[in-house]
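Student: What shape does this take:
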Amino acid sequence: MPHMLPLVHAGAIGSDLTIEQDHGAVVRRSVLPGGVRVLTEQIPGMRSATLGAWIGVGSRDEAPEHAGSTHFLEHLLFKGTARRSALDIAEEFDRVGGESNALTGKEYTCYYARVIDTDLPMAIDVILDMVTGARLDQADFDMERGVILEELAMNEDDPGDVIHERFTEAVLGGHVLGRPIGGTPEIINAVTRDAVREHYREHYTPEGLIITAAGGVDHDAVCAMVADALTRGGWDLAPGIVPAGRRDRFAPVEATLDPEVRITRHELEQAHVLLGTRGFSATDERRSVLAVYNAILGGGMSSRLFQEIREKRGLTYSVYSFGAPSTETGVFGVYGACIASKADEVERLMAVELERMADGITASELERAKGQIAGSMVLRLEDSYSRMSRLGKAELVFGDLWSIAEMLDDVHAVTVDQVRALAADIASRERVSVRVGPA
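Tutor: Predicted structure coming up:
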């Protein structure tokens, strides 16, 4: 039986761990000189390889004078280095049928590439050239400001994006986790290239870098290529440097809920309704219980919300529940879209289902939810990108990496009483109601 891989605390140096995973996969973790952490998962028979370069810094970490820098860097690192133009970067991946992209979160940034295994050396060289040697030219900065403003405008035109952003702000208002990841037009217009450069130099360092790779990879070869690429990029990989520590998962979160938010959008045909509350942290020991609870409440077509609000009453096309965790806290909500005249009824039914969950669930609901989670979990981890991402989050957030078998065992161990207790907890919390729609 595979065992949980306890990742050495981020502050450890010179550590090297190896453990077998499910079906012959092998996970290894090393800390290189400079404090760079490298985690790989070699998966037998897989010809693809996905590389991720993680910086444990997201939108929550921006100093006031650097606000917007995290999102800006996600764009600017693809604009060129001393060795490559933006076109060179794009062509490197296009000529091998690979792909590269980046994602910015509230707590981390990741630059990644997916290629066939024989092209992994190229991917490492290009991605780490971007990380170590971004030009951050003024002309590129000015152009990308316009691109980012267009991106924000596109998001603002999507009422689904708007309501989720406003919901998070309402639940975590005043806390840095309540800030929008991409910034606002005011923030993007105000930030300067010098501020972005300062943010880059402060946080893009060896001790803050985590490299993850999964698929057709060899750990020792990846470590050697990473060290070579970082040295070529001018980073000092001095011995004895301690990796950056993980966040304090027990830090208090002081935020005042805004119980009701109404946004009038005359051009919309539907009202978008979101009802929810403060949720759970990513490391909460009840996370498997929460997954089962969510599946029963609003995680699929057989869920209570879908059956009651859509199938029995025909009030919505889309209705679901969701959780969004972070290190210290999270949000949990129920979303639906309907014609404006039905918004009050839809919200009332959402509240009823939240209360009904606290009354208990059936054994058949429990087993169906476990099967749904188990199947989706295994299918989700069938590609090298998902495995790469799992390694990064394990190192940044959890501090350990469970095998698939252990994750499934944890889900199957959830009981009716545990779900009922969690449901009662959620039902007792102060709620936030957000709507976006016509007057």
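Student: can we go C-alpha only for contacts and neighbour counts from here?
Tutor: OK.
Student: Excluding its own residues, what touches stretch 106-120? List them.
Tutor: With contact meaning CA atoms under 8 Å, 6 or more residues apart in numbering, stretch 106-120 is reached by 47-61, 70, 74, 93, 96-104, 123, 127, 177, 181, 215-217, 326, 384-385.
Student: End to end on it, go ahead and measure it.
Tutor: Start-to-end span of stretch 106-120 (CA to CA, to the nearest Å) is 28 Å.
Student: to the chain's geometric centre, what's the distance from it?
Tutor: Remark: stretch 106-120 is offset 14 Å from the chain centroid, using CA atoms, centre = their mean, to the nearest Å.
Student: I'd like the structure of this one too, to check against the first:
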Amino acid sequence: MIETYTLSNGVRIVLERVPTVRSVSLGIWLFTGSRNEREEINGVSHFLEHMLFKGTKTRSAQEIAEAFDSIGGYVNAFTAKEYTCYYARVLDSYKEYALEILSDMFFNSIFLEEELEREKKVIIEEIKMYEDTPDEHVHDLLSQAFFGNHELGRSILGTERRLKAMTRDTLIQYMETFYTPKNTVISVAGNVDEQFIKEIEKRFLHFNRKDPQIVRHEPTPQYQSIVIEKEIEQVHLCFGFPGLKAKDERLMSLLLINSALGTGMSSRLFQEIREKRGLAYSVYSYHHSYVDTGMLGIYAGTTKEQLPELIEAIEKTIDELVKNGLTDQELNNKKEKLKGNILLSLESMSSRMSRNGRNELMLEKHRTLDEIIEEIDAVDQQMINETIAHIFTGKRAEAMIVPK
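Tutor: Sure, this is the predicted structure:
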């Protein structure tokens, strides 16, 4: 059972008790990410995420790292387009300790100038590493091709030039604007009790900061084509199509379509492009949902000589999907696969914590397992065909990284 609480200052707590395990996963979720950045400070969300690990009023960066290592725990963070998360996984006997450290990082980070400049260098290396990994970098190019100059089209990491221009005040101003009580969700899953809610309240009830007036501009798909050259062996190709926003009632249909199209070894793209034609080692599809929009992407990598056949094979697979939809057997198989994936994910406290945190931020509601299964089972062929027609309109964005 998922329990939700809202503190008097607006901080939300999502708790899922699993008394049969000996671990606890804890995450501090912020409803802000690279989408909330002005163009001149693109990358600040990710930079701030790094800096919260670089020392507080009472702990150095090394002491933060050693604190979790010494208890056999794990701590990390990530930045997405619309949210940021700081999380830890520990034995249940150390849950209060983990909460104390995470809240110390959250409230008491000091952003020393020397740490700031050192971490800029680290992130610049991260940017270079990312750009040297074409099967990852091409997805950023696809976002740019699909969303254009909209905030969703920009890189989460930012650019070297913009990063170098950021100051301590840049981070503090961004944090004071977007790290606010109503933007904050504490998600916990594992062996916890009522007392732990009181511990969270003790750490976060004093949190008072004016909530921002966030104005999100809904993007319009641009369907651009971006091609860059690099010293590589393969062509890395991405196509982008309209998807669905996080609260869209058709989202379950889209997840089943995506599964049939390009997730797993039995998917149509895998079977046609890898198994039948041998054109690619890696080929798959994926979907990203945002507050007000979404994008379905297709990725494949092949040699320059085989690129025309690869594109033809992808187009053929899509055309068949548009013309004939899914078979009844295929739809049933993908329903069972999706249900199985959800059930298996329940074995991980980290998965439960992450799902609950995202759902509270993006959907502001939680469904029981029975409700999710019921929603999957309710998808019929008419819903599938209507969703296919929404995605594949004949227009697409394209991104390619090709050998020089």
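Student: picking that back up, tell me which of the contacts of stretch 106-120 of the first structure fall in strands.
Tutor: 48-55, 99-104, 215 (DSSP state E).
Student: Emit the PyMOL select command for whichever of the contacts of stretch 106-120 of the first structure are buried.
Tutor: The PyMOL command for the buried members of those (criterion: 16 or more other CA atoms under 10 Å) is given here:
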select buried, resi 48+49+50+51+52+53+54+55+56+57+58+59+60+61+70+74+93+98+100+102+104+123+127+177+181+215+216+217+326+384+385
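Student: Give the buried residues for stretch 255-269 of the first structure.
Tutor: Quick answer for stretch 255-269 of the first structure (16+ other CA under 10 Å): 255, 257-259, 261, 263, 265.
Student: want to throw those residues into CSV with distance to residue 138 of the first structure and secondary structure?
Tutor: Shown next, in CSV, are those (distance: CA to CA, whole Å; DSSP: H, G, I helix; E, B strand; the rest coil):
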residue, distance to residue 138 of the first structure, secondary structure
255, 37, coil
257, 40, coil
258, 39, coil
259, 43, coil
261, 39, strand
263, 37, strand
265, 37, coil
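Student: Pick out whichever of the residues you listed sits closest to residue 198 of the first structure.
Tutor: Nearest to residue 198 of the first structure among those: residue 255, at 28.8 Å, using CA to CA.
Student: From residue 295 of the first structure, how far out is that closest one?
Tutor: Distance from residue 255 of the first structure to residue 295 of the first structure, by CA to CA: 28 Å.
Student: One more: residue 235 of the first structure?
Tutor: Separation of residue 235 of the first structure from residue 295 of the first structure (CA to CA) stands at 46 Å.
Student: So these two - more neighbours on which side?
Tutor: Taking other CA atoms under 10 Å, residue 235 of the first structure and residue 295 do not tie; residue 295 has more neighbours (25 against 15).
Student: Can you tell me what that one aligns to in the second structure?
Tutor: Structural alignment places residue 295 of the first structure opposite residue 259 in the second structure (criterion: TM-score structural alignment).
Student: now for residue 386 of the first structure: what does it line up with in the second structure?
Tutor: By TM-score structural alignment, residue 386 of the first structure lines up with residue 351.
Student: matching residues in the second structure for stretch 38-45 of the first structure?
Tutor: With TM-score structural alignment as the criterion, stretch 38-45 of the first structure aligns to 13-20.
Student: Mind listing what's buried along the matching stretch?
Tutor: Going by 16+ other CA under 10 Å, stretch 13-20 of the second structure has these buried residues: 13-18.
Student: quick one: which of those is nearest residue 164 of the second structure?
Tutor: Using CA to CA, the buried residues of stretch 13-20 of the second structure come closest to residue 164 of the second structure at residue 13, 36.2 Å.
Student: Spatially, which residue comes closest to residue 293 of the second structure, not counting chain neighbours?
Tutor: The spatially closest residue to residue 293 of the second structure, leaving aside those adjacent along the chain, is residue 245, at 4.2 Å (CA to CA, 6 or more residues apart in numbering).
Student: State the distance from whatever residue of the first structure lines up with that neighbour to residue 263 of the first structure.
Tutor: Under the alignment by TM-score structural alignment, residue 245 of the second structure pairs with residue 281 in the first structure. According to CA to CA, residue 281 of the first structure stands 28 Å off from residue 263 of the first structure.
Student: Now tell me what touches stretch 141-153 of the first structure from outside.
Tutor: For stretch 141-153 of the first structure, contacts defined as CA under 8 Å, 6+ apart pick out 72, 75-76, 182, 184-185, 188-189, 193.
Student: The helix or strand that residue 390 of the first structure is a member of vs the second structure, mean deviation?
Tutor: Using DSSP states H and E, residue 390 of the first structure sits within helix 384-393. Average distance, helix 384-393 of the first structure versus aligned residues of the second structure after superposition (mean CA distance after the TM-score superposition for the first structure): 1.0 Å.
Student: so where in the second structure does the next helix-or-strand element following that helix end up aligned?
Tutor: Of the helices and strands lying after helix 384-393 of the first structure in sequence (DSSP H and E), the nearest is strand 400-401. Strand 400-401 of the first structure corresponds to residues 365-366 in the second structure, going by TM-score structural alignment.
Student: Contacts for that stretch next, please.
Tutor: Under the criterion CA under 8 Å, 6+ apart, residues 2, 356, 359-360 lie in contact with stretch 365-366 of the second structure.
Student: Sort out which of these are buried, if you could.
Tutor: Neighbour counting with 16+ other CA under 10 Å marks 356, 359-360 as buried within the contacts of stretch 365-366 of the second structure.
Student: Spatially, what comes nearest to the residue positioned nearest the centre of the second structure if we skip its sequence neighbours?
Tutor: In the second structure, the residue lying closest to the centroid (CA atoms, centre = their mean) is residue 80, at 5.1 Å. The shortest distance from residue 80 of the second structure to any residue other than its chain neighbours is 5.6 Å, reached at residue 33 (CA to CA, 6+ apart).
Student: Thank you kindly, that will do.
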